[in-house]
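A.B. asks: Sequence and predicted structure, then a few things I'm wondering about:
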Amino acid sequence: MSERTEQVWFITGASSGLGRAIAEAALDAGDRVIGSARDVSALRPLAERHAGRLVTLPLDVSDRDAVFAAVGRAAAAFGRLDVVVNAAGRLLSGMIEETTEEQARAHLDSNLLGALWVSQAVIPHLREQGSGHILHVTAMGAGGGSAGYGLYGAGKSALSAISQAMSAELSAFGIKVTSLEPGPYATSLFSKAEFAARNPAYDRVRSAPGKEPLPKVSSPAKAARVVLKLVRLQEPPTRLVLGGEAFERVQRIERRRGEEYAAWEWLSREGG
């Protein structure tokens, strides 16, 4: 690990959930934070407690022009950006057939394109200073999907792919990129979820037995402490699962995927 020096963070979705927990941890560690959210009123007590070290910016990440303007203000607030956290997002629950076009577009605008716009806006600043670390909050096992959460998985999987590409593209400029894959945390993600109108045809799928239970819900403060350790590493990973039980579940997902590939190797090889 590198020696502890003050860092400047730009965090989207900073008013709640993992974004809020990371902002609090960074401030408690003596860092400075620019926190953005659609509604920044929830950040006022935090700004009062850390006077002069937290700047709040109202921002809808789905608005590309607004993102670029906000990033410009963020970079000017403290003269630099060291860590950028794409934590803004929402949860859409519904079978693929049930999901409307409006829901799909709004969901991907927020969970995928919002992080893309932020990344495009911050990269020139980080490239000019020759350093920086971009963190994308995806989901455990990003790269797959589960019944009822296909659009959520699609957005997180695509963001994970973008994150991997960015890591390869930006390492030559001293910029690090990590995809965070959290398990379930005690946040408002599920309580504020949007639901597609239910089609009774899928009731049998929703009530099907044998589904693997989710890992136990943990405190987002634990994840935030891990993130603070992560950004101090000289050579951080390009992917990091957050949570012990989540890590075990990801291992099972990857093992089953490998087993399926192996089982159908004979047919794959017939393709040339």
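C.D. replies: Now that the structure is in, tell me what you want to look at. Numbering: from 1, shown residues only.

A.B. asks: Going by C-alpha atoms from here, please, whenever you check contacts or count neighbours.
C.D. replies: Fine.

A.B. asks: what about Ser219, neighbour count?
C.D. replies: Ser219: 15 surrounding residues under other CA atoms under 10 Å.

A.B. asks: Let me see the contact set for it.
C.D. replies: 185-186 (CA atoms under 8 Å, 6 or more residues apart in numbering).

A.B. asks: residue contacts, the residue nearest to Ala197 when sequence neighbours are not counted?
C.D. replies: Spatial nearest neighbour of Ala197, excluding adjacent residues (CA to CA, 6 or more residues apart in numbering): Glu98 at 6.3 Å. Contact analysis of Glu98 by CA under 8 Å, 6+ apart lists 196-199.

A.B. asks: Just the buried ones from these?
C.D. replies: Neighbour counting with 16 or more other CA atoms under 10 Å marks Ala196 as buried within the contacts of Glu98.

A.B. asks: take a look at this one as well, against the first:
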Amino acid sequence: MSKATTSRTWFLTGASRGLGAIWAEAILARGDQLAATARDRAALAPLAERYGARFLPLELDVRDAAAVRDAVRSAEAAFGGIDVLVNNAGHMLVGAVEEATEDQARAQMDVNYFGALWTTRAVLPGMRERRSGHILQVTSLGGLVAYPALGLYHATKWALEAMSQSLAAEVAAHGIHVTLIEPVMFPTGLASSSPQTEADPAYTHARQSLYSGAQATGLTPGDPTATAEALFAITDTPEPPLRALFGTGGLEAVRTEYAGRLASLEQWDHVARLAQGNPAS
């Protein structure tokens, strides 16, 4: 495990499982300080036992903006400030857009988008005051492309992408960096632990397209433990990127997606010109 040149303080959401659990262990093993959140604080007890005062376990539902602000204040009080925020908490609702209930749709947006928004807003005053900080938003390859039967999940990630790109331009003057991490395919149990809509036979083809499409892409699952080194490669550089894919195969998928978009826009450019009218006349 690579070592940071200086010790930093991290705030990590969704730390009890998947990539979050791997990153929490790696951050602490590196010698840094970590405030980590989970909906069940007991899930973080093993880390607390091993790392003592360098680790602050926090029970948090990121949908609760007031609780998020309290958690950030607790971390700042314990460690003196937050250097790196990693918004990792999230789930993936599987199902067609029409199938989702109102509660499912709102929960998906509340966790994946608003949860990250509340945490981001909570750390910004301290980062601005210190004129340094790095905010990492864990989106997905699904933040750049969209597949059937994942529409509401994609919507949350696309929203996070747009907000974060604007944010990066807003906070650069304050010495704060923003990076969107785009995991491609990793066996973390996300799909099996996430909710699904009640299947409607009218959308059987959508699910079939999703699963057959995933197989047809030829994407190879990556090693989740290797993502920790990738995370540090992003946070250790003085000029981190706005976006970084984690895993192989994603770049080809994005190239195909954007080539298709441009081709369609060019094909229908005559409509754009029709809509423009002739203001000079």
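C.D. replies: Everything's here; your move. As the structure is a computational prediction, the values presented were derived from the model and not from experiment.

A.B. asks: would JSON lines of the contacts of Glu98 of structure 1 with secondary structure and distance to Gly13 of structure 1 be doable?
C.D. replies: Converted to JSON lines, the contacts of Glu98 of structure 1 look like this (DSSP: H, G, I helix; E, B strand; the rest coil; distance: CA to CA, whole Å):
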{"residue": "Ala196", "secondary structure": "coil", "distance to Gly13 of structure 1": "23"}
{"residue": "Ala197", "secondary structure": "coil", "distance to Gly13 of structure 1": "27"}
{"residue": "Arg198", "secondary structure": "coil", "distance to Gly13 of structure 1": "29"}
{"residue": "Asn199", "secondary structure": "coil", "distance to Gly13 of structure 1": "32"}
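
A.B. asks: now the contacts of Glu98 of structure 1 in TSV, with distance to Ile34 of structure 1?
C.D. replies: Formatted as TSV, the contacts of Glu98 of structure 1 follow (distance: CA to CA, whole Å):
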residue	distance to Ile34 of structure 1
Ala196	34
Ala197	37
Arg198	39
Asn199	43
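
A.B. asks: Let me know the closest of the contacts of Glu98 of structure 1 to Gly150 of structure 1.
C.D. replies: Ala196 (11.7 Å; CA to CA).

A.B. asks: does Glu254 of structure 1 belong to a helix or a strand, and which?
C.D. replies: helix 244-263 (DSSP states H and E).

A.B. asks: what range in structure 2 does that helix sit on?
C.D. replies: Aligned by TM-score structural alignment, helix 244-263 of structure 1 corresponds to residues 248-267 of structure 2.

A.B. asks: hmm, who's touching the matching stretch?
C.D. replies: By CA under 8 Å, 6+ apart, the surrounding residues in contact with stretch 248-267 of structure 2 are 141, 144-145, 184, 218-220, 222, 245.

A.B. asks: again, only using 10 Å
C.D. replies: 140-142, 144-146, 182-185, 217-222, 244-245, 268-269, 271-272 (CA atoms under 10 Å, 6 or more residues apart in numbering).

A.B. asks: so how far is that stretch from its chain's centroid?
C.D. replies: 22 Å (CA atoms, centre = their mean, to the nearest Å).

A.B. asks: picking up where we left off before, show me what secondary structure element comes after the helix holding Glu254 of structure 1.
C.D. replies: Next along from helix 244-263 of structure 1, by DSSP H and E: helix 265-268.

A.B. asks: and that next one, what other elements does it pack with?
C.D. replies: Helix 265-268 of structure 1 is packed against helix 244-263, with contacts defined by 3 or more CA pairs under 10 Å, 6 or more residues apart in numbering; DSSP states H and E.

A.B. asks: Tell me where structure 2 has strands.
C.D. replies: 9-12, 33-38, 55-59, 84-87, 133-138, 176-183, 243-246 (DSSP state E).

A.B. asks: Output those as TSV; include the columns distance to Asp236 of structure 2 and mean neighbour count.
C.D. replies: Output for the strands of structure 2, formatted as TSV (distance: least, CA to CA, whole Å; neighbours: other CA atoms under 10 Å):
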stretch	distance to Asp236 of structure 2	mean neighbour count
strand 9-12	13	25
strand 33-38	15	26
strand 55-59	20	21
strand 84-87	11	25
strand 133-138	10	25
strand 176-183	12	23
strand 243-246	14	18
